[in-house]
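Asker: Predicted model and sequence follow; I will ask about them next.
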Amino acid sequence: MRIAFIAHDQKKTDMVNFVTAYEQIFKKHKLYSTGTTGKRIMEATSLTINRFLSGPYGGDQQIGALIAEDKMDLIIFFRDPLTAQPHEPDVSALLRLCDVHSIPLATNMATAEVLVKGIERGELEWRKENLSPKA
């Protein structure tokens, strides 16, 4: 699976803790992230992350391009709904793309945990069938 991580500033520590907790699952997959989030994850784990630009510089849009090309299987975007700053990535564009292409997107730790446990049990294998619409 191809998994992308994005986190607003106030949620980066939560993302690092989450990925660290599930490192053994994530190490079996191809991982992507916005710049700063990916850097912090790699500093805390032994995972290799394909990093894009930081969110304020368009990293979330680079991930969005891969979603549009059906080259992502899961997005974990820990957003801060209460104190997000204007420079931080907006989840709405990614959410729309994920809905168009039937790609799961978790915006909080509880949903992310359910999806990761599904990956562990092989319950997201339907993505391999490439069910998303084509232009």
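Answerer: In hand now; what should we look at?

Asker: Going by C-alpha atoms from here, please, whenever you check contacts or count neighbours.
Answerer: Fine.

Asker: Do you have the strands of this structure handy? List them.
Answerer: Counting by DSSP state E, one finds strands in the chain at the ranges 2-7, 30-33, 50-51, 74-78, 105-106.

Asker: Mind putting the ones you listed into CSV with mean neighbour count and distance to Ala93?
Answerer: CSV is the format used below for the strands of the chain (neighbours: other C-alpha atoms under 10 Å; distance: least, C-alpha to C-alpha, whole Å):
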stretch, mean neighbour count, distance to Ala93
strand 2-7, 23, 13
strand 30-33, 21, 16
strand 50-51, 17, 20
strand 74-78, 25, 12
strand 105-106, 22, 12
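
Asker: now these as TSV including distance to Leu115?
Answerer: Output for the strands of the chain, formatted as TSV (distance: least, C-alpha to C-alpha, whole Å):
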stretch	distance to Leu115
strand 2-7	11
strand 30-33	15
strand 50-51	21
strand 74-78	9
strand 105-106	8
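
Asker: take the one below as the second:
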Amino acid sequence: MNIALIAHDRKKDDLIQFATAYEPIFAQHTLYATGTTGQRVIDETSLQVNRFRSGPLGGDQQIGAMVAQDKMDMVIFFRDPLTAQPHEPDVTALIRLCDVYSIPLATNMGTAEVLLKGLEEGFIDWRLLGERRG
């Protein structure tokens, strides 16, 4: 499955800790990430990550485009709800697209853990039904 990893600056350490803890699960899937987050995952784990631009420079929109094209199966986005983000409209649009297209989305570590445990158990295999995306 295609999984996007995104983290606001104050949440990047949490995402790295999470990616490290669940590295065996992530290693079985194709990972995508926004710029700095992706580079940190690459540098601090053995995972391979396809990197997009930084979130404020269009990375969130690039992931949103994959969601809209049914090419993304899950989004893990560790948001910082206490800090204003200059690209908040892009963040809101990405979350809206996940809702529109029924893409599993976690915005915090607790929900992300439930999604990954579900992924490991096959509870998200419904994403594989039907014609596979290009």
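Answerer: Perfect, thanks for sending it. On a predicted model such as this, the values are computed, not experimentally measured, just so you know.

Asker: Put one on top of the other, what's the TM-score?
Answerer: The TM-score (TM-score structural alignment, normalised by the length of the second structure) is 0.93; 131 aligned residues with a C-alpha RMSD of 1.5 Å.

Asker: picking up where we left off before, indicate which one of the strands of the first structure is closest to Glu123 of the first structure.
Answerer: Nearest of those to Glu123 of the first structure, taken as C-alpha to C-alpha: strand 74-78 at 12.6 Å.

Asker: And the contacts of that closest one?
Answerer: Residues outside strand 74-78 of the first structure that contact it (C-alpha atoms under 8 Å, 6 or more residues apart in numbering) are 1-8, 11-12, 14-15, 91, 103-109, 112.

Asker: Tell me which of the strands of the first structure sits nearest to Glu23 of the first structure.
Answerer: Nearest to Glu23 of the first structure, of the strands of the first structure and by C-alpha to C-alpha, is strand 30-33 at 11.2 Å.

Asker: With the second structure overlaid, how far apart is that closest one on average?
Answerer: Here the mean offset of strand 30-33 of the first structure against the second structure after fitting is 0.3 Å, by mean C-alpha distance after the TM-score superposition for the first structure.

Asker: I'd like to know which elements that strand is packed against.
Answerer: strand 2-7, strand 50-51 (3 or more C-alpha pairs under 8 Å, 6 or more residues apart in numbering; DSSP states H and E).

Asker: what does the last one contact?
Answerer: This means strand 50-51 of the first structure. 31-35, 38-39.

Asker: any idea which of these is the one closest to Arg127 of the first structure?
Answerer: Leu31 (15.8 Å).

Asker: how near is that closest one to Thr83 of the first structure?
Answerer: 27 Å (C-alpha to C-alpha, to the nearest Å).

Asker: ditto for Asp90 of the first structure
Answerer: In terms of C-alpha to C-alpha, Asp90 of the first structure sits 13 Å off from Thr83 of the first structure.

Asker: Between the two, point out the one with more neighbours.
Answerer: Applying other C-alpha atoms under 10 Å to Asp90 of the first structure and Thr83 shows that Asp90 carries more neighbours, namely 18 against 10.

Asker: In contact with the more buried one, which residues are there?
Answerer: Contacts of Asp90 of the first structure by C-alpha under 8 Å, 6+ apart: none found.

Asker: ranges for the helices of the second structure?
Answerer: 12-21, 23-26, 35-44, 59-68, 88-100, 109-121 (DSSP state H).

Asker: can I get the helices and strands packed on strand 30-33 of the first structure in TSV with distance to Leu74 of the first structure?
Answerer: As requested, those are exported to TSV (distance: least, C-alpha to C-alpha, whole Å):
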stretch	distance to Leu74 of the first structure
strand 2-7	5
strand 50-51	15
